[in-house]
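Q: got a predicted structure plus its sequence, pasted below:
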Amino acid sequence: MFSLDSLSVSHRFLALPNSFYTQVEPTPLDNPRWVAWNQELAGELGFPEVVEDEPALLDVLSGSVSNEHIKPLAMKYAGHQFGIYNPDLGDGRGLLLGEVAGKSGQTFDLHLKGAGQTPYSRMGDGRAVLRSTIREYLCSEAMAGLGIPTTRALAMMVSDTPVYREEVEQGALLVRAADTHIRFGHFEHFFYTGQHEQLRLLADRVIEWYFPDCLDADKPYVSFFAEVVRLTAEMIAHWQAKGFAHGVMNTDNMSILGQTFDYGPFGFMDDYEPGYICNHSDYQGRYAFDNQPSIAMWNLTALAHALSPLIDREDLDHGLETFTPILQTEYSCQMRDKFGLSTKQSEDGDFFNRSFDLMESEKVDYTRFFRALSNIDRTGIAPVVDLFIDRAKAQAWVESYLLRCMLENDSEAERCRKMRSANPKYILRNYLAQQAIELAEKGDFSLVHQLADLLKFPYEEQAEHEEFAKLPPEWGKRMEISCSS
C-alpha cells in the first residue's frame, strides 16, 4: 500500500504570517470515489500510477481523513472582477494541501478544489459540482497536451453529497497540481489593505521560490515584474494561436507564472470568430477572444499598481511597455508555424489579414482549417476548399497560399510535417465536454476517460478516435458556459 511518507512534502506558504491564509480542515463528502487519476503526472510526483486499491490515499486526498503530511490552508487574496475591485476574495472552495517535489526536482502545489467552506466562501457552500470538475480536469490536460502553459489535474473524485445550484448536482473534487497558486490578486490584497511590509515579504518569497535568477539583478523587484510580463505575454500568445478563450480573466485568475489558471466558462473557437464570447455571464464581451491581449495588459497594469510601493513608476511603465512586443513576436512566430512559413516576405502582413478576413466571413472552423492545410501533402487541397461556402474564393486563396509557399526552402512534405506539429487535430470542443458530462451524470465515465486519453496527444493521428475530429454539430457551436459550479 502507498504511504505519503515516501513523498517529499513541504509547506512553504504555511511558513508565512497568518495574514496570508487561514488553516481549514476539508469538509468530507459522502462516499467519495475515484473518477480519474492522471497516471503520467502521478508518476512524476511520486504517487502510484494505479489507485483503485489505494483506499487510504483516497481518504487523504478527498479530505476525509487527516494526515500529518497534509496541512490544508485557504489562501487570502483580492482581485479585479470584470474590472471592479473586490477585496473579499480568497480560496472559497479550495485548499492548498502542501507542496510535493517531483522526480525532476520541480515542486508542485497540491490543491483540493471543492473541499468545503472557508472564511472566504462569501456565503457559498465551498463545493464543486461534477460538471465543472470534469471540464477543468479535461481542459487542463488538453492544454498541457497542446503545449500551453497550464495548471494540471492529478485526480478527480465524485461523491453522493448533493450540491444545490440551478438544480441538485453531485458534489465532486479535483486535485490540482500547479507550480504555484499565487495570483496577481495576492499582491493586490496587501497593497489595497496598506500591508506594505507583507507585500514586500510576498514579493521576496515569490522571487526566492520561482524567480531566483532575479536575485542577481541590480533591481530584483523590477526583474521579477519583467518576468511576469513576459510569461503572461507568452501565455496569451498561445491562447490566441490555438483559438482558446478563457472566459474569466479576472486578476484573481491570473497566475504570476503565466500558467492558464481556474478553468470555468472556457471555450475553444469552432468557427473563426474574433469576437467569440464563451462566458454566459459576460454580457459586455469584456473577455471576448479578441480582447484577451488587452485584458492581459489591463491586469498587468493592475499588478503594477499593486507593486508600486516596491518599484518606481518609470520601471513599472518600462516593464509594461515590453508586453505588446513580446506578445506580437511570440504570436507571429506561432502563426507562421501554423501556416508553415518560416521565411518573412514583404507581403506577408497583407496575406495574413486576407486569410483571417476570409475565414471570418466564411465562418470556417479554425482548428479544422489549419489541420487540413497541414495535410495538403497527403490529401491535396480539396479538404481545405470544402470548408468554405464560396468554393471559388477558397480556391483562389489556396492558390495564393501555394504560391507563397514556393518562396520557402522546405519541400512540401517537410513543411506539412512541421505544420502538423503546430496544428492540433483534436481540441476539447465544448460540445464534447458536454456529452461527457451528460454521460457522467448518469454514472458512465467512459467518454471522460476517452477524451482524457485522446487529448494528451492532440497533434497525432488517432484513427480509432476520428469522430472527435469532426466538425461540431450546429447545436454544439458557440456554446456559452455559466460560471456556476
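A: Yep, that arrived. What you are looking at is a predicted structure, and each value in this text was computed from that prediction instead of being measured.
Q: C-alpha only now, for contacts and for neighbours.
A: Noted.
Q: can you classify the residue lying farthest from the centre of the chain by secondary structure?
A: The outermost residue of the chain, judged against the average C-alpha position, is residue 392 (38.3 Å), by CA atoms, centre = their mean. Look at residue 392: counting by DSSP: H, G, I helix; E, B strand; the rest coil, its state is helix.
Q: and the helices in the stretch 201-350 of the chain?
A: 220-242, 292-306, 313-321, 323-339, 348-362 (DSSP state H, counting those that start in this stretch).
Q: just the strands in the protein please.
A: 9-10, 21-23, 33-37, 73-81, 84-90, 94-101, 107-113, 128-129, 152-164, 168-178, 244-245, 267-268 (DSSP state E).
Q: out of the ones you listed, deepest packed?
A: strand 267-268 (a mean of 26; mean count of other CA atoms under 10 Å).
Q: before we move on, back to that, winner for burial among the helices of the stretch 201-350 of the chain?
A: Highest mean neighbour count among these (mean count of other CA under 10 Å): helix 220-242, a mean of 22.
Q: who are the packing partners of it?
A: Other elements packing on helix 220-242 under the criterion 3 or more CA pairs under 8 Å, 6 or more residues apart in numbering; DSSP states H and E are helix 196-210, helix 292-306, helix 313-321, helix 323-339.
Q: hmm, residue 236 and residue 148 touching each other?
A: No. Residue 148 is not in contact with residue 236 according to CA atoms under 8 Å; the separation is 9.4 Å.
Q: what do these two both touch?
A: Counting by CA atoms under 8 Å, 6 or more residues apart in numbering, residue 148 and residue 236 have no common neighbour.
Q: and the residue at minimal distance from the centre of the chain, how close does it get to residue 245?
A: For the chain, residue 260 is the residue whose C-alpha lies nearest the centre (CA atoms, centre = their mean; 3.0 Å). In this view, residue 260 and residue 245 are 11 Å apart by CA to CA, to the nearest Å.
Q: check it against this one:
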Amino acid sequence: MQTASFTASSESTPSPADPTAGAPLAGRPAWLNRFHSLGPAFSTAWPARALPGPHWVARNEGLARELGLDLDWLASDEALDVFTGNRPWGGNASIATVYSGHQFGMWAGQLGDGRALLLGETRTAAGPMEFQLKGSGPTPYSRMGDGRAVLRSSIREFLASEALHGLGVATTRALCITGSPAPVRREETETAAVVTRVAPSFIRFGHFEHFSHNGLHDELRQLADFVIAHHYPGCADETQPYTALLAAVTARTAALMADWQAIGFCHGVMNTDNMSILGLTLDYGPFQFLDGFDPTHICNHSDHQGRYAYNRQPNVAMWNLYALGQALMPLIGDSDTALAALETYKADFPGLLRRAMGAKLGLPELDADGEIRLLNPLLQLMARERTDYPIFWRRLSEGLPGTPQFEAVRDLFLDRPALDAWAADYTAHVAGRDTAAISAAMLRTNPKYVLRNHLAQTAIEAAENGDFQPTQDLLSVLSSPYDEHPQHDALAGFPPDWASNITISCSS
C-alpha cells in the first residue's frame, strides 16, 4: 500500500528564498493562495457563514504536529472560531471553486464547492497544504442547498480519512471538527458541524471537465499547466506534457484502487467530481469497510443500481479516467496517445492488486499462477461464507497453517474441509521459508482495527449526547491500526447484529 497520504515533491516546496514561501503555521501563516491566483473563472471569493455557540468535537493533534501548528493555539477559542468559519485566519481570503462532473454515470453539469471553502494554502514541513472548511455555509455553487454538514457525517469523514492514512492509503486528512447547536434538516433535524480538511490540493477530475465541457480551452490549459507546475513537475519535461499528466493521474488512481480493494474499502459514490487529480481518497460520504466479505456489497443506500459496488470500483475508476481523458482532449489532440496513457490502467491495476493481496498472504512476490492457485480459491471461499474480512486476515497473520493458532482461523468457516485444502496448498507454497518472518510481515499489512460502521455509529451517538471521548479514542486507535492497543480490544471484535441495519446514503 502507499505509505503516505500526501507527498510534496521538491519542486512544489518553495525555497527559503522564495517570497511566497510562507511562515510556520505556529504563527500567522502567510497564505500562498496559488489556486486563487488563477482568477475568477476558477473560483469565487466567499466568506463562511458564522455558526452560533461553537464547541470542539475533536482535534487531531498528530496531524497538527505534522503541519507545524501550535497545539495550545489549536485548543484556543480563536482556533475554534477559525475552524467554525466564524472569523478569518491571518488575513486569508476564502474561496469556493467551480467544477462540473458525471454523477452515477450521467452528466450533471456545473457543480462546485457547495458547502466547502478553501481557507488558503500555506507552507508546511510536508510541503504546501490547503486548508478547507466543509460545512461552513452556502456558496454560489450550493444549488439551493444549505451549505451545511451535520455532526454525523463530519465524524464519519474525520475518522475515515485518518483511518485510511493510518492504513497507508492515499487520502485527504482531517484536522478537527467543530460543532454547533444550529439545526440542520436532513431526513430529520440534526445539528451542524464543520470539519477542517487538509490536502496538497482538492482539485478534482470535475475541474477539468467543467472547462472542457464549456469550451473554455484557455482556462483548461491554464488549469492543466497549474497542476503540472505544482503537483506533477516531471510532466513539464515530457514531449507531450498533457498526455504525461493523464498517464501520471492514471498511475496514481490505479494504485489507489488496488489499496481500496485490498483493505476492503468501499467509497460509495465515485462520481468524477469526487475523484482527486492527485490520486487521494476524497469526499467521504456513504463509505464502508467490509464486514463479511461480499464482493457485490453496495454501501450506499442511494445506489439503487449498484454502480459503486465494491467489486465494481476498479472499473468505475477506469471509466472516470476516460472521462478525464476526454476532458483533456482539447490539449492532447491525438486520441491514440490519450488512449495509450489510459490503457496503462489495465496493465498496472491487476499487478498492483496482486501485489497488495499477496502481501496480505505474506507473499508480496505472488505471481499470476499463485493468484490462481492460492488467492482466488481463498476469496471464493470467503465470499461463499461471508467470512469477516478484517478478522480473517488478522487471525491468519497470527496463526499460519500448521500452527496451533490456526484453529482460530478455522473457527471462522463452516466448510472446514475446503479451508483445510487451501491451507495445505498454502503450506506447500511457503515450504522452506521462515514462517515467523512471514507472520510478522502480515501483521504489518493486515490491520487489527478498521473503522467499521458500527464503531463510527457508536461514536456518533455518544457525540450527539455530548460525549466526544469515543471519537478521540477511535482516532487514537485508527491512527496506528496495526498495533495491538490491548485496552481497546473490543474495537477489533465482530460487528453486533444491529450493525447490519445501519444504512448510509449520500445525505449529510
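A: Now that the structure is in, tell me what you want to look at. What you see is a predicted model; the values in this text were computed from it and never measured.
Q: can you give me the TM-score here?
A: The TM-score (TM-score structural alignment, normalised by the length of structure 1) is 0.96; 481 aligned residues with a CA RMSD of 1.6 Å.
Q: picking that back up, got TSV for the helices and strands packed on helix 220-242 of structure 1, with distance to residue 131 of structure 1 too?
A: Formatted as TSV, these follow (distance: least, CA to CA, whole Å):
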stretch	distance to residue 131 of structure 1
helix 196-210	33
helix 292-306	25
helix 313-321	37
helix 323-339	32
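Q: of those, which approaches residue 79 of structure 1 most closely?
A: Judged by CA to CA, the one of those that comes nearest to residue 79 of structure 1 is helix 292-306, at 9.1 Å.
Q: relative to helix 220-242, how tilted is the closest one?
A: Calculated by axes from the mean of the first three to the mean of the last three CA atoms, to 10 degrees, helix 292-306 of structure 1 forms an angle of 170 degrees with helix 220-242.
Q: what's helix 292-306 of structure 1 aligned against in structure 2?
A: Here helix 292-306 of structure 1 aligns to structure 2 at residues 313-327, judged by TM-score structural alignment.
Q: average gap between the matching stretch and structure 1?
A: Once the two models are superposed, stretch 313-327 of structure 2 sits on average 0.4 Å from its counterpart in structure 1 (mean CA distance after the TM-score superposition for structure 1).
Q: any idea how far residue 59 of structure 2 is from residue 84 of structure 2?
A: 13 Å.
Q: which residues does the closest residue to residue 45 of structure 2 other than its chain neighbours contact?
A: Distances taken as CA to CA, 6 or more residues apart in numbering place residue 95 nearest to residue 45 of structure 2, at 4.3 Å, with adjacent residues excluded. By CA under 8 Å, 6+ apart, the residues touching residue 95 of structure 2 are 36, 43, 44, 45, 46, 47, 117, 118, 119.
Q: okay, the residues you listed in TSV with distance to residue 126 of structure 2 next?
A: TSV is the format used below for the contacts of residue 95 of structure 2 (distance: CA to CA, whole Å):
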residue	distance to residue 126 of structure 2
36	21
43	25
44	27
45	26
46	27
47	27
117	22
118	18
119	18
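Q: quick one: which two of the residues you listed are the most distant?
A: 36 and 47 (14.0 Å).
Q: gap between residue 342 of structure 1 and residue 334 of structure 1?
A: Going from residue 342 of structure 1 to residue 334 of structure 1 by CA to CA gives 10 Å.
Q: whoops, residue 55 of structure 1 was the one
A: 45 Å.
Q: show me what contacts the closest residue to residue 132 of structure 1 other than its chain neighbours?
A: In this structure, residue 132 of structure 1 finds its nearest non-sequential neighbour in residue 485, 5.7 Å apart by CA to CA, 6+ apart. Contacts for residue 485 of structure 1 (CA under 8 Å, 6+ apart) come out as 127, 128, 129, 131, 132, 165.
Q: relative to residue 151 of structure 1, how far out is the third one?
A: By that I understand residue 129 of structure 1. From residue 129 of structure 1 to residue 151 of structure 1 the distance is 19 Å (CA to CA).
Q: all helices of the stretch 351-485 of structure 1, in order?
A: Under DSSP H, counting those that start in this stretch, the stretch 351-485 of structure 1 gives helices at 366-374, 376-379, 382-385, 391-405, 412-420, 430-440, 446-454.
Q: rewinding a little: right, and the helices and strands packed on helix 220-242 of structure 1 - which one's nearest residue 377 of structure 1?
A: Per CA to CA, nearest to residue 377 of structure 1 of those: helix 323-339, 13.6 Å.
Q: matching residues in structure 2 for that closest one?
A: Taking TM-score structural alignment, helix 323-339 of structure 1 hits residues 345-361 over in structure 2.
Q: go on, stretch 178-185 of structure 1?
A: Per the alignment by TM-score structural alignment, stretch 178-185 of structure 1 matches residues 199-206 in structure 2.
Q: show me which of the contacts of residue 95 of structure 2 is closest to residue 63 of structure 2.
A: Within the contacts of residue 95 of structure 2, the smallest distance to residue 63 of structure 2 is 17.2 Å, found for residue 119 (CA to CA).
Q: counterpart of that closest one over in structure 1?
A: In structure 1, residue 119 of structure 2 lands on residue 97 (TM-score structural alignment).
Q: list the contacts for the equivalent of residue 271 of structure 1 over in structure 2?
A: By TM-score structural alignment, residue 271 of structure 1 lines up with residue 292 in structure 2. The contact partners of residue 292 of structure 2, by CA under 8 Å, 6+ apart, come to 386, 387, 388, 389.
Q: what lines up with residue 138 of structure 2 in structure 1?
A: In structure 1, residue 138 of structure 2 lands on residue 117 (TM-score structural alignment).
Q: can you list the helices of the stretch 201-350 of structure 1 in TSV and add distance to residue 431 of structure 1?
A: Below are the helices of the stretch 201-350 of structure 1 laid out as TSV (distance: least, CA to CA, whole Å):
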stretch	distance to residue 431 of structure 1
helix 220-242	17
helix 292-306	23
helix 313-321	37
helix 323-339	25
helix 348-362	21
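Q: out of those, flag the one nearest residue 175 of structure 1.
A: Per CA to CA, nearest to residue 175 of structure 1 of those: helix 220-242, 22.7 Å.
Q: in structure 2, what residues pair with the closest one?
A: With TM-score structural alignment as the criterion, helix 220-242 of structure 1 aligns to 241-263.
Q: give me the distance from the matching stretch to the chain's centre.
A: 14 Å (CA atoms, centre = their mean, to the nearest Å).
Q: ok, average deviation of it from structure 1?
A: Stretch 241-263 of structure 2, aligned to structure 1 and superposed, deviates on average by 0.5 Å (mean CA distance after the TM-score superposition for structure 1).
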